[in-house]
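Participant: task: produce atomic coordinates for the following.
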Amino acid sequence: MNNTPAWLVTHDNSEDLGFAFDCLIVGAITLGELKEWIYRVIVEMDEFPDYLIDITDIRRKHDLILDYQDVIGFWPYSPLKRTEETALVGIAYARFPDFRDDSISRGKARSALEKSASLQERFARHFPAISIADDTGDAADILVSGWWLSGSEKKILTGAEIQTLFINQLATGPLSTQLETDTGLKLQVVTNRERMMITLIEPNGASGHATDTQAGKGSRGGFLLDNGQEDEYDDVDTVAIPDALNVIVYILTHGTPPQEDWKVDVLGR
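Facilitator: Purely as a prediction, here's the structure:
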């Protein structure tokens, strides 16, 4: 008989149980799905701790989280990187249409999930029967979590509303616009209605802006700031429309700058 444990679910090493708990807490799986995984663990292991049976008797997720000391006796721990925790939230967004997380936007979570192949493989090993749908929706139709127009009443905007905001800016609206989130991100966009200067400021003080490496060595003025100052920028430091709108949508849905054509201006603290 093989005495090597198929799953790490004991007090000495609870990494697999901890991962299953993490999935439950963020909303990537239901309590029923956690129990199904435990039934599988029990079948596949020669010996298993009694508290696995006790977990299957729990009827509400809330009770398991609050009474874990009585049910298990310790909190199972699985060392996840912050990006992997965000990726788990991405699974919750993918599986449950009504899911919302006040601190992590759908775009940021799904982006983290797409970039974390190891997290996807680990989730598939635990829950092979669960499929994760690809996010094929139009970014403008996705709810952008947490962004609002700076200097106005805090009203969370959808992707479609923000897209309309910048289209109006290109027509007759103000040439300078800033959006912000509860997380501290700020997106500043200044335009001369031909090109856009797009700057993202992060909570740690880091900042950067979109670039156009194909723009050549020219420069243009007409970028009017809120304080009345009119700036001139090198074309390489601004982006032509409609490419600029695509950059804006990417930042709003992912919460991070694009990997290409981006220049760091200030390093974070």
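
Participant: please count neighbours and contacts with C-alpha atoms only from this point.
Facilitator: Noted.

Participant: run a quick neighbour tally on the residue nearest to residue 209 when sequence neighbours are not counted.
Facilitator: Closest residue to residue 209 apart from its sequence neighbours, by Cα to Cα, 6 or more residues apart in numbering: residue 199 at 4.3 Å. Applying other Cα atoms under 10 Å, we find 24 residues neighbouring residue 199.

Participant: surely residue 199 meets residue 191?
Facilitator: No: applying Cα atoms under 8 Å, one finds residue 199 not in contact with residue 191, separated by 11.6 Å.

Participant: one step back: the residue nearest to residue 209 should be in a strand, yeah?
Facilitator: Yes: counting by DSSP: H, G, I helix; E, B strand; the rest coil, one finds residue 199 located in a strand.

Participant: residue contacts, it?
Facilitator: When contacts are counted by Cα atoms under 8 Å, 6 or more residues apart in numbering, residue 199 touches 187, 188, 189, 207, 208, 209, 210.

Participant: another for comparison:
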Amino acid sequence: MTETWAFAGDDIAVTPEEAVAGLRQRITEGSLETWFTSSAGHRLSLLPRTERALVMLLGADGDPGGHAVTAGARGLSGGFRLANGQCDTYPDEDTVPLDEALGIVGQLIGTGVPSAGAGWREDG
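Facilitator: Prediction:
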């Protein structure tokens, strides 16, 4: 069986294109923290800001997962607003440009793994 993905809280599977279009709509509407769940129990998160985004992929319970990175990037970016209202700051190295993040999410939903060209760091 192929792994399918849906926006968290929704049972309708989405294609990579539908996921990215849905993310763009959510960002436009100001709903920034977005989670996806998969039929295999994985969780995928996109936490965007105006120019950069944090992308995390978590495996089964207890698996620390991994996140997209921009190797060698310097500086900090703030304004990453969580659904609970908390506003976080992350090193630019632990985030990627927003358009790249959307591409990574589409790739992950389509294949279950980040593209070979994406910077990725396993956590834990």
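
Participant: before we move on, back to that, can you show me which of the contacts of residue 199 of the first structure carry over to the second structure?
Facilitator: With the contact criterion set to both residues aligned by TM-score structural alignment, their matches' Cα atoms under 8 Å, the contacts of residue 199 of the first structure that also touch in the second structure are 187, 188, 189, 207, 208, 209, 210.

Participant: neighbouring contacts of stretch 227-238 of the first structure?
Facilitator: Here stretch 227-238 of the first structure makes contact (Cα under 8 Å, 6+ apart) with 195-198, 209-225.

Participant: what stretch of the second structure does that stretch fall on?
Facilitator: On the second structure, the counterpart of stretch 227-238 of the first structure by TM-score structural alignment is residues 84-95.

Participant: start and end of that stretch, how far apart?
Facilitator: End-to-end distance of stretch 84-95 of the second structure (Cα to Cα, to the nearest Å): 20 Å.

Participant: can you tell me which of the contacts of residue 199 of the first structure is nearest residue 92 of the first structure?
Facilitator: Nearest to residue 92 of the first structure among the contacts of residue 199 of the first structure is residue 187, at 26.4 Å by Cα to Cα.

Participant: residue in the second structure paired with the closest one?
Facilitator: With TM-score structural alignment as the criterion, residue 187 of the first structure matches residue 44.

Participant: now do the SS call for its match.
Facilitator: strand.

Participant: need the three-state assignment for the alignment partner in the first structure of residue 71 of the second structure.
Facilitator: With TM-score structural alignment as the criterion, residue 71 of the second structure lines up with residue 213 in the first structure. Assigned with three-state DSSP, residue 213 of the first structure falls in the coil class.

Participant: grab the nearest non-local neighbour of residue 213 of the first structure.
Facilitator: residue 236 is the one closest to residue 213 of the first structure (Cα to Cα, 6+ apart), at 5.6 Å.

Participant: for that neighbour, give its distance to residue 219 of the first structure.
Facilitator: According to Cα to Cα, residue 236 of the first structure stands 8 Å off from residue 219 of the first structure.

Participant: the two: which has the busier surroundings?
Facilitator: The neighbour comparison of residue 236 of the first structure against residue 219 (other Cα under 10 Å) goes to residue 236, with 19 against 13.

Participant: if we can go back for a sec, tally up the residues packed near the match of residue 71 of the second structure, please.
Facilitator: Residue 213 of the first structure: 14 surrounding residues under other Cα under 10 Å.

Participant: got it, and residue 226 of the first structure?
Facilitator: 12.

Participant: and if you look at the one 3 residues further on?
Facilitator: Taking other Cα under 10 Å as the criterion, the count of residues near residue 229 of the first structure is 9.

Participant: quick one: map residue 66 of the first structure onto the second structure.
Facilitator: Mapped onto the second structure by TM-score structural alignment, residue 66 of the first structure lines up with nothing.

Participant: residue 66 of the first structure: neighbour count?
Facilitator: Counted with other Cα under 10 Å, residues neighbouring residue 66 of the first structure total 10.

Participant: could you report the distance from residue 238 of the first structure to residue 177 of the first structure?
Facilitator: 15 Å.

Participant: alright, that wraps it up for me.
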